[in-house]
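Trainee: Kindly generate the corresponding structure for this input.
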Amino acid sequence: MPMILGLTGSIGMGKSTVAAMFAAAGVPVFDADAVVHRLQGAGGALLPAIEARFPGTTSESGVDRAALAAAVLDDDAALRALEAIVHPAVRAERATFLNRHDDAPLVVFDIPLLFETGADDEVDRVVVVSAAPHVQRARTLARVGMSVAKFDAILARQLPDAEKRARADWVIATDTPLGETRAAVARVIACTGVVQRR
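Mentor: Down below sits the predicted model:
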C-alpha cells in the first residue's frame, strides 16, 4: 500500500496550489472537493438525497451551491444532515482511488476538513498548508460570491489554523514566492523516504 499524506488547510490558504504541485511531482492526488462537485453536479449521485432533505436546492444542472449553503450555514442540525449524505460517498470514492493507485509509493488525500471529519485517522502523515491571516482573508474575500459574514461563518466551523499547524507533520507556507512553496513540497516528498516512479 502507498504511504498516504493528508493535505489540508483552512479556506484561502492555498491548498489547491500545493495539491497541484504534488500532482506535478508525480504524486497521485485525491481531490475531495472535486469529488463533491462531481457528486453534486449535473446527474450527480447525491442529488436525489440532497433534494429530499433540502427541497429546492437542486436542479437538472446540479446543486444550487448558494441555496444549499444558505440552508446549512447557520443550522448545525442541517449541516450534520448534509454531512451524513456527503461524507460516506466521499469516503467510498477515496477507497476507490486508493485501490486504483495501490502500487504507487505515495499518494495525497487533499481533504479540506481532514481534522474536522476525523479523516486524519486514515492517513500516515499530515501536511498543513498555511499563510498569514491577512493573506488568507484577502484571497478568500476576492472569491466570487464571498462576503465577510460568509467568510467568518466558514472560519468558525473550521479548526483554527494554529491548531492545524500544531497537529501537522509538515507545514507548507503559501505566503511566499511560488518557488519556495514548490521547494517545500519537494522537501516533504523527500522526507517521506519513498521513491517516486514517473
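Trainee: When you work out contacts or count neighbours from here on, use the C-alpha atoms and nothing else.
Mentor: Fine.
Trainee: which residues sit in contact with residue 132?
Mentor: Contacts for residue 132 (C-alpha atoms under 8 Å, 6 or more residues apart in numbering) come out as residue 175.
Trainee: Please tell me how far it sits from residue 57.
Mentor: 35 Å (C-alpha to C-alpha, to the nearest Å).
Trainee: next up, for comparison:
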Amino acid sequence: MTRPLVVGLTGSIGMGKSTVAAMFADEGVPVFDADAAVHRLQGPGGHLVEPIEAAFPGTTGAGGVDRASLGRAVLGDDAAMKRLEAIVHPAVGADRARFLADHADAPVVVFDIPLLFETGGDRLVDTVVVVSAAPEVQRARVLARPGMDEARFAAILARQLPDAEKRARADHVVATDVPLVETRAAVRRLVACLAPGKGG
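Mentor: Got it, this is the predicted structure:
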C-alpha cells in the first residue's frame, strides 16, 4: 500500500514556521499542525484536561487547560516537563496517525512539529524542512509577542535545538528573513520537487 511522502516541518520559535505551513496548505498540501492538536486536546472537553489536572492540580478550569498556569508549573523544571510530555505526546501521536489515514491518497503531507528533532519526531518523517531566519529577526519577532520577555524567550530557546544544528540536520531549509514572495516561491519549488505534478 502506498502512502504519502511525509514532510517534517520545524523551526525554532519566531522563525516563521506557521507562515510556511500556511503556504504549504495554500499549495494544496494537507498540513497536520501539532500545536493546534494540543490546543484542541487541552481545550474545553479535551481528552487531556483530566490527566493534566491530575498531574498538575489547579492548571485547568472551565475553558480546559490554563496554558499560562501550566507554563508556570513546568517551565524550567525538567522533571515536570517530562511528566507533561508523557501525557501529551501519545495523544498527539494518535491524532497524527488519524490525520495520515484520512489523507492516505495525498502524494505528500506535512507534519508541522515545533520540537521535531527534540522529540525524535524526525524518525517518523521522510524528509525534513527547517524554517530559519537571522537571530536578530527571530529575537525581534518573539519579543514583539504579548506576554513575552527576555527571560521567557531564553527559557524557550534553552529547550530547543540551536537553529544552526537544525539547519545542519535538515534536508531543505526555507528562509523567512527575505521578502514573503521569495519564501512562497521556495515553498512552491519544494512542493513541485517533493510531489511532482502537485506544485504550481
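Trainee: Could you confirm residue 109 of the second structure falls within a strand?
Mentor: Yes - the assignment for residue 109 of the second structure is a strand, going by DSSP: H, G, I helix; E, B strand; the rest coil.
Trainee: how far away is it from residue 79 of the second structure?
Mentor: In terms of C-alpha to C-alpha, residue 109 of the second structure sits 33 Å off from residue 79 of the second structure.
Trainee: again, but for residue 62 of the second structure
Mentor: To residue 79 of the second structure, residue 62 of the second structure is 27 Å away according to C-alpha to C-alpha.
Trainee: Which helix in the second structure has the most residues?
Mentor: When the second structure is parsed with DSSP state H, its longest helix is helix 78-102.
Trainee: Which residue range of the first structure does that one align onto?
Mentor: With TM-score structural alignment applied, helix 78-102 of the second structure matches the range 76-100 in the first structure.
Trainee: How about that stretch, which residues are buried there?
Mentor: Of the residues in stretch 76-100 of the first structure, 78-79, 82, 85-86, 89-90, 93-94, 97-98 count as buried by neighbour count, 16 or more other C-alpha atoms under 10 Å.
Trainee: now those residues as CSV including distance to residue 128 of the first structure?
Mentor: As requested, the buried residues of stretch 76-100 of the first structure are exported to CSV (distance: C-alpha to C-alpha, whole Å):
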residue, distance to residue 128 of the first structure
78, 28
79, 24
82, 25
85, 26
86, 23
89, 24
90, 20
93, 22
94, 19
97, 21
98, 21
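Trainee: Tell me where the first structure has strands.
Mentor: Using DSSP state E, the strands found in the first structure span residues 3-8, 29-31, 58-59, 62-63, 106-110, 125-130, 170-173.
Trainee: Serialize these to JSON lines and add fields for mean neighbour count and distance to residue 140 of the first structure.
Mentor: What follows is those, written out as JSON lines (neighbours: other C-alpha atoms under 10 Å; distance: least, C-alpha to C-alpha, whole Å):
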{"stretch": "strand 3-8", "mean neighbour count": "24", "distance to residue 140 of the first structure": "16"}
{"stretch": "strand 29-31", "mean neighbour count": "22", "distance to residue 140 of the first structure": "19"}
{"stretch": "strand 58-59", "mean neighbour count": "17", "distance to residue 140 of the first structure": "25"}
{"stretch": "strand 62-63", "mean neighbour count": "22", "distance to residue 140 of the first structure": "22"}
{"stretch": "strand 106-110", "mean neighbour count": "24", "distance to residue 140 of the first structure": "18"}
{"stretch": "strand 125-130", "mean neighbour count": "24", "distance to residue 140 of the first structure": "13"}
{"stretch": "strand 170-173", "mean neighbour count": "22", "distance to residue 140 of the first structure": "16"}
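Trainee: Sounds good, over and out.
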